[in-house]
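Q: The following block contains a protein sequence and its predicted model.
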Amino acid sequence: MTEPTPDPLEVLRERLVAPGEVLTGTVAGFDGGDVLVLLDGDAPGLPSGRVPGHELTWRRVQHPSDVLAVGQRLRAEVTMRDGRGGGTLLSGRATEDEALYRFLRGVGRGDVVAGTVSSVHPFGVFVRLDGEPAHPVYEGTGFVNVPELSWSRFDDPADVVAPGQRIAARVLVADTRRGQVALSLKALQEDPWDALALGVGDVVAGPVTRIVPFGVFVRVEAFAEGLVHSDELGGRSVEEGQELRVRVLEVDRARRRLRLGLAR
């Protein structure tokens, strides 16, 4: 019995590639702001690759035809399988800058890296990592989100680091699509919760840091605040900055939370 001729698209689906793999192909056309790609190995006339417009390039362009033409060769990184049609979604900008791509692929999760703070913003800190190539967009390849700056409480990232400061940080992830290395400074700091000496029943004093509909937060350590629930306040009126004597009712080290009550 003669075996049936396999459907080319089914063959393609069976050889699906993993996210992060780099594929090559030929620009087959455009679909709005997306680029359709005939990947090497596709059946003629059946392009299975798609580069969304926002994944095409680091440059600002009005339409992908401003930088690509039908028939042009393209190299891009796989992001995921397109659930709409079984094709492959790709990122062109991930591999657009070869030096940046190689640098990012050479950085691993958990690595400890060094660099210089290039700028400080309310949303985080950019870092020029040692050995990085010039970035096409950002002020540095490294980026530290605000929660990863320090275990201690602070109001402004500028209270923790300053431009020009040398730092060491642990790599959380190197993202070729974003062109960034997510970093953590506090991952190299001792977790103060491990040494928290407070226990249930202890009485301490601290300032009110926040007032919320369900209670108030009181700072009891430089790195730790606890919630005094409104039920515990008994109708008492308090203001931010006011010093309160509180009793520790619960210590949740895993979630880094304290439940407090007013000390009588």
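A: Received the coordinates, thanks.
Q: When you work out contacts or count neighbours from here on, use the C-alpha atoms and nothing else.
A: Will do.
Q: residues in contact with L198?
A: 248, 251 (CA atoms under 8 Å, 6 or more residues apart in numbering).
Q: second one coming, line it up with the first:
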Amino acid sequence: MTLDGFSGRPLGIVWPSDVSWRGERATAVKVGRRITGEVTDIDLDKGRARLSMTATEDPELWAFLRSRHRGEILSGTVAAIERFGVFVSLDDGPAHPVLPGVGFITVPELSWHHVDSVSDVVQVGQHVTCEFLQFDDWNGEARLSLRALRPDPFAAFAEGTRVGRILPVQVTRLVPFGAFVRVADGIEGLVHVRELARTPVETPEEVVRVGDDVTVVITGIDVQRRRLTLSLRQTSPDLP
């Protein structure tokens, strides 16, 4: 795309998702046609600007989203539930031209606990209060967090424990690289496959099963990443 005033070479690009939410994207633009778009990003290395035609298509929506700031509290009603997250129709925001709601909560932002099913956390029609995280200008939506307004159980746990502490736990999930165990309500830790037994094993199933009660020792606490690493072999002299 050649920008007005810069006819030397193409400096602008409009990605398919930025063309239009209404009608066929393939017919919305043609070679030689003049368009209007809002600059949403500038790539200095490639010397080009990303433009959004959808931003000028829905100026009220863009103005609303652009004026939000991280940490702002927004409320709304759960409009639709998908396997990848939840759409929220905001109380004080405009409607989205194609999506069920302007607000969106990804699965990890629903709860501090592991979420097997989104419907276990929220239901369509439920009123929720969330924290604004960012303006997603690819989809024209407000990324929200439900869990941000609730106490983080990992932070409280990490503050009251230490590396070297021995804990009774229950195995909750097995993955190729190890076993996840429930340390406390809402807190899981990983026992890497190399920490399951004193002698090398190829799969966690050789040592434990889901539902097993075992004893582990804390070998690492990463508060920033909310990660807890554990060892079974260091607490079980009877293991092979």
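A: Alright, I've got the coordinates. Everything quoted here is computed from the prediction, not taken from an experiment.
Q: What does the superposition give as a TM-score?
A: Once superposed, the chains reach a TM-score of 0.80 (TM-score structural alignment, normalised by the length of structure 2), with 225 aligned residues with a CA RMSD of 2.8 Å.
Q: Provide a list of residues in contact with A28 of structure 2.
A: By CA under 8 Å, 6+ apart, the neighbours of A28 of structure 2 are 19-20.
Q: if I look at it, how far off is W15 of structure 2?
A: 12 Å (CA to CA, to the nearest Å).
Q: One more: V163 of structure 2?
A: Taking CA to CA, one finds V163 of structure 2 at 48 Å from W15 of structure 2.
Q: Likewise for E159 of structure 2?
A: 46 Å.
Q: for S145 of structure 2, same thing?
A: 27 Å.
Q: quick one: which of those two has more around it?
A: Neighbour count, other CA atoms under 10 Å: between S145 of structure 2 and W15, S145 has more, with 26 against 12.
Q: what about the residue nearest to the spatial centre of structure 1, which SS state?
A: Nearest residue to the geometric centre of structure 1 (CA atoms, centre = their mean): A182, 5.9 Å. With DSSP: H, G, I helix; E, B strand; the rest coil as the basis, A182 of structure 1 sits in strand.
Q: Now which residue in structure 2 aligns to it?
A: Aligned by TM-score structural alignment, A182 of structure 1 pairs with R143 of structure 2.
Q: Its match touches F132, doesn't it?
A: Yes. Between R143 of structure 2 and F132 there is a contact at 6.2 Å, judged by CA atoms under 8 Å.
Q: Would you quantify the distance from L190 of structure 2 to P151 of structure 2?
A: Distance from L190 of structure 2 to P151 of structure 2, by CA to CA: 22 Å.
Q: who's more crowded, the two?
A: Neighbour tally, L190 of structure 2 and P151, criterion other CA under 10 Å: the higher count belongs to L190, 23 against 10.
Q: got a list of what that one touches?
A: 178-181, 228-230.
Q: of all those residues, which comes closest to G37 of structure 2?
A: L228 (46.4 Å; CA to CA).
Q: three-state assignment of that closest one?
A: Once three-state DSSP is applied, L228 of structure 2 turns out strand.
Q: thought it was touching G189?
A: Yes. In this structure, L228 of structure 2 is within contact of G189 by CA under 8 Å, at 4.7 Å.
Q: Which parts of structure 2 are strands?
A: 12-13, 38-43, 48-52, 73-82, 85-90, 103-106, 127-136, 141-145, 166-175, 178-184, 187-192, 213-222, 227-231 (DSSP state E).
Q: Please name every helix or strand in contact with the last one.
A: It refers to strand 227-231 of structure 2. strand 187-192, strand 213-222 (3 or more CA pairs under 8 Å, 6 or more residues apart in numbering; DSSP states H and E).
Q: what does the third one give?
A: The criterion is 3+ CA pairs under 8 Å, 6+ apart, and the helices and strands that strand 48-52 of structure 2 contacts are strand 12-13, strand 38-43.
Q: Of all those, which one comes closest to T215 of structure 2?
A: Here strand 38-43 is closest among those (CA to CA), at 51.1 Å.
Q: What distance do you get for the alignment partner in structure 1 of V102 of structure 2 to T176 of structure 1?
A: Superposed on structure 1 with TM-score structural alignment, V102 of structure 2 falls opposite T141. Using CA to CA, T141 of structure 1 is found at 10 Å from T176 of structure 1.
Q: Who has more neighbours out of those two?
A: T141 (27 against 20).
Q: got the contact list for that one?
A: Per CA under 8 Å, 6+ apart, neighbours of T141 of structure 1: 126-129, 132, 135, 179-181.
Q: Many thanks, we can stop here.
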